[in-house]
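Colleague: Sequence first, predicted coordinates after that:
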Amino acid sequence: MSELVTLDYNQKKQARTAHNIFNLNIILVHLFGVVILFELHLIHWFWVIPFLSISIMLFQYHHWKKLFSNHEAHWYVVSNWGLAVKHNRIVFIAYLVCGSIFLTGYTVTNSLASDPNMGKIGMMVFLYLSGNLMLISLVVTFVLSSGAIWHTNKGEVTRALEKIRVRLSTPTNS
């Protein structure tokens, strides 16, 4: 199963912080941000959602690199930050896939539809397709991150953390 590691409170807190930031990004930016923009009829400001989210992701990535270069940081903390970066990577790939679906739909519906109403209907289909795909990826990564918080509270080393630990301990040839 999973092994237990003896950690003090600060190490558990540092390891848990990465997942807490990720979950707050999902809840505050993606959930409440979208609802607020819809309620205020600010659909043209939707670019703020990925901008804020990617900014938070970049912060987490840079902090993980800083921890990685700091040889005094505990491997468990660095591995948990690496796991959060992995979850961020899944969300970023979902952004790319959903954005390309949306742009493809926008291009196809605006160039092939002679009737503007048919173009709007086609655009809504692609919008719902890309939005639901993004929602599924956000829910899956939120559940993964919540599970990581639970394991971190117990001080458990899961297979995902063990894989990251092995990658961190192997020297690179660059």
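Modeller: Sure thing, it's come through.

Colleague: Every contact and neighbour count from this point should use C-alpha atoms.
Modeller: Noted.

Colleague: residue boundaries of the strands in this protein?
Modeller: Listed in chain order, the strands found in the chain under DSSP state E are 3-4, 156-157.

Colleague: try this one next to it:
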Amino acid sequence: MQVELDKYTADKAKTPHNIFLLNLALIHLLMTPATLILEIGITGLLVPLIFSLAIMFYSLTKSRNLQAGDHWFIHAHWKLALNRYRLLLISYAVTAGLMTLGLLLSTASPDPNMQDILHTVFIRIAIMPTLLMVMINFFLESSALSMAAKGEIADSVIKQLPLAVKPQ
């Protein structure tokens, strides 16, 4: 759906996507590889996760604090960003599951060297779902940022809006 917007509304609609892209760029594409290179271990991977979850919580809080008088287009773009955060959270869960599996398999091995090898291999494999979702979300959010600037939104997102903020 194409909507005629003033600059203020378009800028406010871009805000959730800017926050999301900042999360992806700073936390996932810079901080997470840094913790891997520094070989801090699994606890080092918790630092980017905590920062990312804090940004997600901030976005959730900010979206819930939108005023009823705000343009429905702004609500729609916050909803779109929150839906994409859900995808990222699912990838976190898959990564956590794979890391747990790797931890269980590595502790089952009697050889300490094999434990270390399995542990390292599973960490590298477990990070892949999150890395792929980060790349997918980077593409989706860049596209959504462009759509917000042009005054566009998918009809499927409008259907998910609460009745109080839906367009007439």
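Modeller: Ah, there it is. Bear in mind the structure is a predicted one, so any value in this text is a computation, not a measurement.

Colleague: Not including adjacent chain positions, what is the nearest residue to the residue opposite T158 of structure 1 in structure 2 once aligned?
Modeller: Aligning on TM-score structural alignment places T158 of structure 1 opposite A154 in structure 2. Counting by Cα to Cα, 6 or more residues apart in numbering, A154 of structure 2 lies nearest to M1, which is 6.0 Å off, once chain neighbours are set aside.

Colleague: Give the full set of residues in contact with that neighbour.
Modeller: Counting by Cα atoms under 8 Å, 6 or more residues apart in numbering, M1 of structure 2 touches 152-155.

Colleague: and which of those residues is nearest I127 of structure 2?
Modeller: Of all the contacts of M1 of structure 2, I127 of structure 2 sits closest to A154, with 30.7 Å by Cα to Cα.

Colleague: how many neighbours does that closest one have?
Modeller: Look at A154 of structure 2: counted by other Cα atoms under 10 Å, it has 14 neighbours.

Colleague: Give the full set of residues in contact with the corresponding residue of structure 1 for S106 of structure 2.
Modeller: Alignment note (TM-score structural alignment): S106 of structure 2 maps to T109 of structure 1. Contacts for T109 of structure 1 (Cα under 8 Å, 6+ apart) come out as 118-120, 122-123.

Colleague: how does it look with 10 Å?
Modeller: By Cα atoms under 10 Å, 6 or more residues apart in numbering, the contact list for T109 of structure 1 reads 103, 115-116, 118-126.

Colleague: What ranges does structure 1 have for its helices?
Modeller: For structure 1, applying DSSP state H gives helices covering 9-24, 33-39, 48-69, 75-112, 116-154, 159-169.

Colleague: Show me what the third one is packed against.
Modeller: This points to helix 48-69 of structure 1. Helix 48-69 of structure 1 is packed against helix 9-24, helix 33-39, helix 75-112, with contacts defined by 3 or more Cα pairs under 10 Å, 6 or more residues apart in numbering; DSSP states H and E.

Colleague: Show me what it is in contact with.
Modeller: In contact with helix 48-69 of structure 1 (Cα under 10 Å, 6+ apart) are residues 18-19, 21-22, 24-26, 28-31, 33-34, 37, 70, 73-75, 77-89, 91-92, 95, 168.
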